[in-house]
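Participant: Sequence isn't available, so here's the structure alone:
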């Protein structure tokens, strides 16, 4: 027995338009269909978010740069203020130290005077105890002789001139007057030899005969001679604190400072005057 296949059935199935247009559901039976979302609006949202993020980053970087610049400016201003404050504080401390040294020097001078007075009184007492001692002895003349010999021993010679180096500290005008009372004047430094000699003898920075008291910024020696610029310290004279009088520093350079400060001083005179 020969079986025959009904080709008409398959032909109709293959040529059915509805069957061709609609997918067969028998293959996916029981499997839920995937939901379909619109893709283009999602891309727009992502692009807008990225753009917004870029704008935020740019603004942040811009503000960070501005803040960094302001921070550097503030630090520079702070450093400048700190430097000025330190300079003023140092100047103030130096002035206080000089005042303290001046007071200590004054006290030391007063103590020496007191000691001399005690010695004088003690000597008088001993003379009285001895019954008057030598009638021809004059205490005042003896003290004057000792004082003159001591003063003369403090003078040092150089090239026909003599120099006196004080142990007490005075203002510039008082130092000038003291030199005048000893028939001398505040030292005038006009040669390197004189400069080297003075700094080898003095113990600390000292007054010399230099000022611009007669005319501001016109510096002269008390003898009327002009001042060689090479003798000035670098950057001096600067008249920073109303500085009208001159000192010689330990390195031999000249410096202008206020006249009311107390310094040791150097007097000068020629040998004829010393004799």
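Facilitator: Perfect, thanks for sending it. A quick note: this is a predicted structure, and the numbers were derived from the prediction, not measured.

Participant: going forward, measure contacts between C-alpha atoms and count neighbours the same way
Facilitator: Will do.

Participant: In the stretch 101-250 of the chain, mark out all the helices, start to finish.
Facilitator: 139-153, 172-181, 192-201 (DSSP state H, counting those that start in this stretch).

Participant: Reformat these as JSON lines; add distance to residue 62.
Facilitator: Below are those laid out as JSON lines (distance: least, Cα to Cα, whole Å):
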{"stretch": "helix 139-153", "distance to residue 62": "78"}
{"stretch": "helix 172-181", "distance to residue 62": "61"}
{"stretch": "helix 192-201", "distance to residue 62": "62"}
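
Participant: looking at these, which is closest to residue 81?
Facilitator: With Cα to Cα, the closest approach to residue 81 among the helices of the stretch 101-250 of the chain belongs to helix 172-181: 33.6 Å.

Participant: mind listing what's buried in that closest one?
Facilitator: For helix 172-181, the buried set under the neighbour-count rule, 16 or more other Cα atoms under 10 Å, comprises 172, 175-176, 178-179.

Participant: of all those residues, which comes closest to residue 202?
Facilitator: Comparing those against residue 202 with Cα to Cα places residue 175 closest, at 15.0 Å.

Participant: What sits closest to that closest one if chain neighbours are left out?
Facilitator: The shortest distance from residue 175 to any residue other than its chain neighbours is 6.4 Å, reached at residue 265 (Cα to Cα, 6 or more residues apart in numbering).

Participant: Just list the residues touching that neighbour, thanks.
Facilitator: For residue 265, the residues meeting the contact criterion (Cα atoms under 8 Å, 6 or more residues apart in numbering) are 165-166, 169-170, 175, 186, 206-208.

Participant: Below is an additional structure, to be compared with the one above:
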């Protein structure tokens, strides 16, 4: 719940020339929850359950990608990572069609408003019910989404993109 910051001229008056009106300023401090993206990288491809546990242990969840800007940020993090050359460079995101084939939803049940599937995807059918963002091996077309196996193994990624909330206090004066 927001509260008034005592040192912020709470209901105080600015002293101005007598011909100007007196302006009252009210300030509040409020808690804002921001999310930080963290790439968790492993030496082997991981399952959806493992990815979820990893993000939970870091205090977050598998990342939801709601915009092109966020997708581009994930690509930047992937490009900075040092992937094992034997593993395909990509990271799991929080998207699934496990409830109904070809009906992709965020794991929260929220519908997808932004996506970055190439024309050929998703194409894995019932064997690929999770999704990830990948880098192309030649780094030419980075950031496309791919449907992958939720079970891990060959058709999965060695990384998960976690969204970890961080509470910050912000002072707002009006």
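Facilitator: It's in. All values derive from a computational prediction rather than experimental measurement.

Participant: Pipe the buried residues of helix 172-181 of structure 1 into a markdown table and attach distance to residue 192 of structure 1 per row.
Facilitator: Putting those into a markdown table (distance: Cα to Cα, whole Å) gives the following:
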| residue | distance to residue 192 of structure 1 |
| --- | --- |
| 172 | 23 |
| 175 | 23 |
| 176 | 23 |
| 178 | 26 |
| 179 | 23 |
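
Participant: which one in structure 1 is aligned with residue 107 of structure 2?
Facilitator: The equivalent of residue 107 of structure 2 in structure 1 is residue 222 (alignment by TM-score structural alignment).

Participant: For that match, which non-adjacent residue is spatially closest?
Facilitator: What sits nearest to residue 222 of structure 1 in space, not counting adjacent residues and going by Cα to Cα, 6+ apart, is residue 209, at 5.2 Å.

Participant: ok, residue 109 of structure 2 to residue 74 of structure 2 distance?
Facilitator: Remark: distance between residue 109 of structure 2 and residue 74 of structure 2 (Cα to Cα, to the nearest Å) = 22 Å.

Participant: neighbour-wise, which of those two wins?
Facilitator: Counting neighbours by other Cα atoms under 10 Å for residue 109 of structure 2 and for residue 74 shows that residue 74 has the greater number, 24 against 11.

Participant: For the corresponding residue of structure 1 for residue 69 of structure 2, give me its contacts.
Facilitator: Using TM-score structural alignment as the criterion, residue 69 of structure 2 maps onto residue 193 of structure 1. Contacts for residue 193 of structure 1 were tallied using Cα under 8 Å, 6+ apart; there are none.

Participant: roughly how far apart are residue 193 of structure 1 and residue 229 of structure 1?
Facilitator: Residue 193 of structure 1 sits 16 Å away from residue 229 of structure 1, going by Cα to Cα.

Participant: Equivalent analysis for residue 144 of structure 1, please.
Facilitator: Plainly put, residue 144 of structure 1 is 43 Å away from residue 229 of structure 1 if you go by Cα to Cα.

Participant: same check, this time on residue 160 of structure 1
Facilitator: 25 Å.

Participant: One more: residue 96 of structure 1?
Facilitator: The span separating residue 96 of structure 1 from residue 229 of structure 1 equals 30 Å under the rule Cα to Cα.

Participant: now swap in residue 120 of structure 1 and tell me
Facilitator: When Cα to Cα is applied, the distance between residue 120 of structure 1 and residue 229 of structure 1 equals 50 Å.

Participant: More neighbours: which of these two?
Facilitator: Neighbours were tallied for residue 120 of structure 1 and for residue 229 using other Cα under 10 Å; the higher tally belongs to residue 120 (15 against 11).

Participant: Tell me the counterpart of the more buried one in structure 2.
Facilitator: Taking TM-score structural alignment as the alignment basis, one finds that residue 120 of structure 1 is matched in structure 2 by no residue at all.

Participant: From the opening residue of stretch 127-141 of structure 1 to its closing one, how far?
Facilitator: Taking Cα to Cα as the measure, stretch 127-141 of structure 1 stretches 15 Å from start to finish.

Participant: Likewise for stretch 59-73 of structure 2?
Facilitator: 20 Å.

Participant: One more: stretch 77-96 of structure 2?
Facilitator: With Cα to Cα as the measure, stretch 77-96 of structure 2 spans 22 Å from end to end.

Participant: Ok, stretch 197-214 of structure 1 next?
Facilitator: 28 Å.

Participant: Spatially central residue in structure 2, please.
Facilitator: When structure 2 is reduced to its mean C-alpha position, the nearest residue by Cα atoms, centre = their mean turns out to be residue 63, at 3.7 Å.

Participant: If we ignore the residues flanking it in sequence, what's nearest the residue mapped onto residue 130 of structure 2 from structure 1?
Facilitator: Matched across to structure 1, residue 130 of structure 2 falls on residue 245, judged by TM-score structural alignment. Distance criterion Cα to Cα, 6+ apart; nearest residue to residue 245 of structure 1, sequence neighbours excluded, is residue 211 at 4.3 Å.
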